[in-house]
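1. Only the shape, not the letters, is given here:
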């Protein structure tokens, strides 16, 4: 309990109007949290000005200098003082705050930056003359002429000098520079046809830390090339194109294969109408799309763009504009889940190329003395030189406890031409060695068959529905009216998975049926968990996850066990089924079911290149 207010009985507080400088400093606390926030606002202004080239120069992590130069449409001398006025913008007229087509629209960034730093703007239009204006701590100078080409240069020095307390909360120069780097990369992925150059000019040295030149081609080609430039070759090689539309909501972008998963969510990039956002509905949908292909400690990688009518999404939720609110979040979520699952299913047995690369890096060939091979060594010593035996044991003559040869079955001529090749051997009673036209494939027999069985069980459940067991006495669960209404709003979805609930008066919920495959269920605990998911993400996949977890365990116990010797026909049948089964490139936990090694890579291991 707080102590009594010592001001009780004193003179009544007087309501007063704050001056513009104080208002702008308060606004800066929301808009500009750190140097990366200032960079984001200035670069977005450049993009709104139709710039095709944006150059950013940073010194000391943005604490002493942030300079953004663009070749956009520019501003006139009359525009410059107005641009530094609070809530002055050229991007909306104020009549419709939901119909937003630009990055910025609030008119807060420039006056906020001018209130906490030393800001200078130089700009010129294509048919006008250059002009310059400066503001320091909220105090404006007069507009004066300036020499420059078409475009705008915004220079911010000594950020937070007017609010020195904020400087104490900034991190090291290196950490702030990394945050700026991340901001530029996110914007570069949103605008693949714009050139971005980020330069660190600290301590009098100039070093380009990020560069992405404008791409060419159509939207998908340009985006793919930009993702290769920003996220790297591995992501680009293992990403699936996404292009689906439903109810006038368009989802595009690229999503990586499950076997290219990451240890954290660092490669999840989500955009709404071109704006980078962080939204729990979208993140939950992305997680749900990979639900039965990744374990909980792995995270999918994706760069997704959602385009819809601006009036169906509110971007005016927070001054930083990084949060959005959808009018129909369920439509957006279901589009992401179904679109990504369809793309993963179409990928079939494909696994990421990084699996083979990691395998090759784990293989350590014997280090020789300057690549002197055995045949080149001169014999030394008094003993006889080594001679190969006159008769050697062939592959087919190996004993049962060794690897054994497998002949291709007659009804599969040229099976090596198939994606997973022709089975040649089984080693350690689990791993299948198959030969392709240009390499070999090593298959984890148990993991592969587990995935095949699991996909069959899921298909059967989708076709026949989930068997429900009726409770002899319905379980009545008391909760608040709001919680009960939230659960009843998804009652139809729960019924599809065998969980039947209905209102029982007031805030009570009656549980009539539970999924039979789950056996005895603590209905109240399940409903509470579902309610938590609904409150946190706006939707719940708890019941589906529990059902699929049961199916996964059934598949594990019903699949080929390690230690069983397989015939050639069985191995080839397994390979052919993998080629036609969705998501067979990874097991139920996201691990790869096979590794493909190219012959050129194998030869490199033995120094034959």
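-> Yep, it's here. Keep in mind the model is a prediction, meaning the values are calculated, not measured.

2. C-alpha only now, for contacts and for neighbours.
-> OK.

3. Residue 480 touches residue 505, doesn't it?
-> No - taking C-alpha atoms under 8 Å as the definition, residue 480 is not a contact partner of residue 505, at 11.2 Å.

4. one more structure, for comparison:
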């Protein structure tokens, strides 16, 4: 017996409007940050150039959003609180959406679960105010107000107290609100934002000036930090009516979690699995395990090419051609990093300088004693000997086991970014002099990347050789899965994996990549199907092939412990300057660090 079926025939009844609004609020308003997002997006749609947000108790006690937008008249206010009433669309085309809001659910949902007061005044008219508590609306009354709208939301979820049990701490909710404001501020550089929590200003971003790309760069530096912009690659690409702009950080400027990934579609912040997967694929062979890229990317297209009406929270989108969107993102990222050449993040050098600085002396000061002490003549002579300068040795360090020294000479590469090799220490680190400082290169890691890129280029030019199986491997799948995997058979064949239909839901694996001769193909096929179902694409086979090429590069590169001549070291530096992605090894670690001369002088107290 079905446990959900009642013992008596149920009666179908129409829910009252208040109950329907509280149910709808569960989808639209998950927490205070959700309410802030909806209210700020309404202010942006109203054309505001300045938006001030104030919260108390993490937004549970108070959320106030003040804007200088177009405002609403006394006739508009009751209508704005009706479900599915909106000024954003006329209902004729649900794909021609150019605003943040369009469903007409936010204000009624907020009014159903809290105490909502809206005060508004359009240009050239009187101000008006309306109050709603738990869905009960009071009459509109006149009110003094500046042009624009002020929305006060108090006691969020007081009408649905069970929801309060799922709220996190005030600090966590405040942080969630701050994150929401930062994401929206990065989408609208020409709008000023302030966020105040319990009377303390948490965030401020004044409206930027100038052309759009410059304004975005300034806003991102303000929100993400100057380090992000200094270590990011500017992207600008177009394909099939889609345009991608923004900034993606160098692989060596990565994070321990996916907290610095911000994706926008037509200015709307989204958390889309397709785009997140494409971002991960773009950094596939340049990030260390457990590290996540940092990026702020803006994808724009005709609204007809993307459906934003997927979920009430409007955080998910659906592209008419998802593979085109994914391909644009992946290719733009890889092309941008290739053009970055040998660049590595400046934070690597900063960390190196920090490592050079001595730790504060924790030794307690010695106690002083008044003693009448006169050293013996022997002790005095030994002390003077210790203070004498050391004898002059044969110049150079070539006799030392830990260093290889090159005789100083005029720098042969004065304008080279990685400078001229001066020494090799510990048979693994190349010291090079640049015009404004010095560079330390990990010779094994650098050469490993160079060989890896060479192998990948050869594989791309000549294809991945395949090896025919003596007995084809049959994999039983459902008919839908078989159809899905066969739809990318051409792409798999380019990587050396040849599959064919075998009747029903079965497929036959005829050939496998020669470098993966021991490949257990059936689990790989199922993993690829999981990726296709989740993201619409899969890079698992490519990742396995790249892993083999990386291993080959590791074994074929200059080993640690090998002494190199000056010509060999300089040849390595020049090849690094010409090779894409040479700023990090195959495992995502930096291959070189740079120390500016001014920073070195500061370490030795030569500069303040």
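-> All right, it came through fine. Keep in mind that what you see is a predicted model, and the values were worked out from it rather than measured.

5. residues in the second structure aligned with stretch 221-230 of the first structure?
-> Mapping stretch 221-230 of the first structure onto the second structure (TM-score structural alignment) gives residues 214-223.

6. sorry, that was for stretch 172-180 of the first structure
-> Against the second structure, stretch 172-180 of the first structure falls on residues 169-177 (TM-score structural alignment).

7. so where is the top helix by length along the second structure in the first structure?
-> In the second structure, with assignment by DSSP state H, the single longest helix is helix 443-462. The alignment of helix 443-462 of the second structure onto the first structure (TM-score structural alignment) spans residues 445-464.

8. what about that stretch, how far off from the second structure?
-> Mean deviation of stretch 445-464 of the first structure relative to the second structure after superposition (mean C-alpha distance after the TM-score superposition for the first structure): 0.3 Å.

9. Need the residues that contact that stretch.
-> Residues outside stretch 445-464 of the first structure that contact it (C-alpha atoms under 8 Å, 6 or more residues apart in numbering) are 430-432, 548, 551-552, 554-556, 558-562, 574, 577-578, 581-588, 593-594.

10. cutoff 7 Å now
-> Residues outside stretch 445-464 of the first structure that contact it (C-alpha atoms under 7 Å, 6 or more residues apart in numbering) are 430-432, 551-552, 555-556, 559-562, 581, 584, 587-588, 593.

11. Neighbour-wise, give me the winner out of those residues.
-> Counting neighbours by other C-alpha atoms under 10 Å, residue 584 comes out on top of the contacts of stretch 445-464 of the first structure with 30 neighbours.

12. what's the spacing between it and residue 270 of the first structure?
-> The gap separating residue 584 of the first structure from residue 270 of the first structure is 27 Å, by C-alpha to C-alpha, to the nearest Å.

13. What lines up with residue 243 of the first structure in the second structure?
-> Looks like residue 243 of the first structure aligns to residue 236 there (TM-score structural alignment).

14. what's the burial count for the spatially closest residue to that match that is not a sequence neighbour?
-> Excluding the flanking residues, the one nearest residue 236 of the second structure by C-alpha to C-alpha, 6 or more residues apart in numbering is residue 245, at 4.5 Å. Neighbour count of residue 245 of the second structure, defined by other C-alpha under 10 Å: 19.

15. Please settle this for me: is residue 245 of the second structure part of a helix?
-> No - going by DSSP: H, G, I helix; E, B strand; the rest coil, the assignment for residue 245 of the second structure is strand, not a helix.

16. What is the equivalent residue in the first structure for it?
-> By TM-score structural alignment, residue 245 of the second structure lines up with residue 252.

17. so who does its match touch?
-> 242-244, 304-306.

18. list the ones among the residues you listed that the second structure also has?
-> For the contacts of residue 252 of the first structure, the aligned pairs still in contact in the second structure (both residues aligned by TM-score structural alignment, their matches' C-alpha atoms under 7 Å) are 242-244, 304-306.

19. Including neighbour count, could the residues you listed go into a markdown table?
-> Shown next, in a markdown table, are these (neighbours: other C-alpha atoms under 10 Å):
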| residue | neighbour count |
| --- | --- |
| 242 | 23 |
| 243 | 16 |
| 244 | 18 |
| 304 | 25 |
| 305 | 22 |
| 306 | 21 |
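
20. Can you redo those as a markdown table, where the extra columns are distance to residue 153 of the first structure and secondary structure?
-> Compiled in a markdown table, those are given as follows (distance: C-alpha to C-alpha, whole Å; DSSP: H, G, I helix; E, B strand; the rest coil):
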| residue | distance to residue 153 of the first structure | secondary structure |
| --- | --- | --- |
| 242 | 37 | strand |
| 243 | 37 | strand |
| 244 | 39 | strand |
| 304 | 31 | strand |
| 305 | 30 | strand |
| 306 | 31 | strand |
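
21. Would you check that residue 53 of the second structure makes contact with residue 66?
-> Yes - taking contacts as C-alpha atoms under 7 Å, residue 53 of the second structure lies within contact range of residue 66: 6.5 Å.

22. Ignoring the adjacent residues along the chain, who's closest to the aligned residue in the first structure for residue 282 of the second structure?
-> In the first structure, the residue matched to residue 282 of the second structure (TM-score structural alignment) is residue 289. Excluding the flanking residues, the one nearest residue 289 of the first structure by C-alpha to C-alpha, 6+ apart is residue 337, at 4.4 Å.

23. What of residue 507 of the first structure?
-> residue 481 is the one closest to residue 507 of the first structure (C-alpha to C-alpha, 6+ apart), at 4.3 Å.

24. With residue 588 of the first structure instead?
-> Looking at residue 588 of the first structure with C-alpha to C-alpha, 6+ apart, the closest residue is residue 293, at 5.3 Å.
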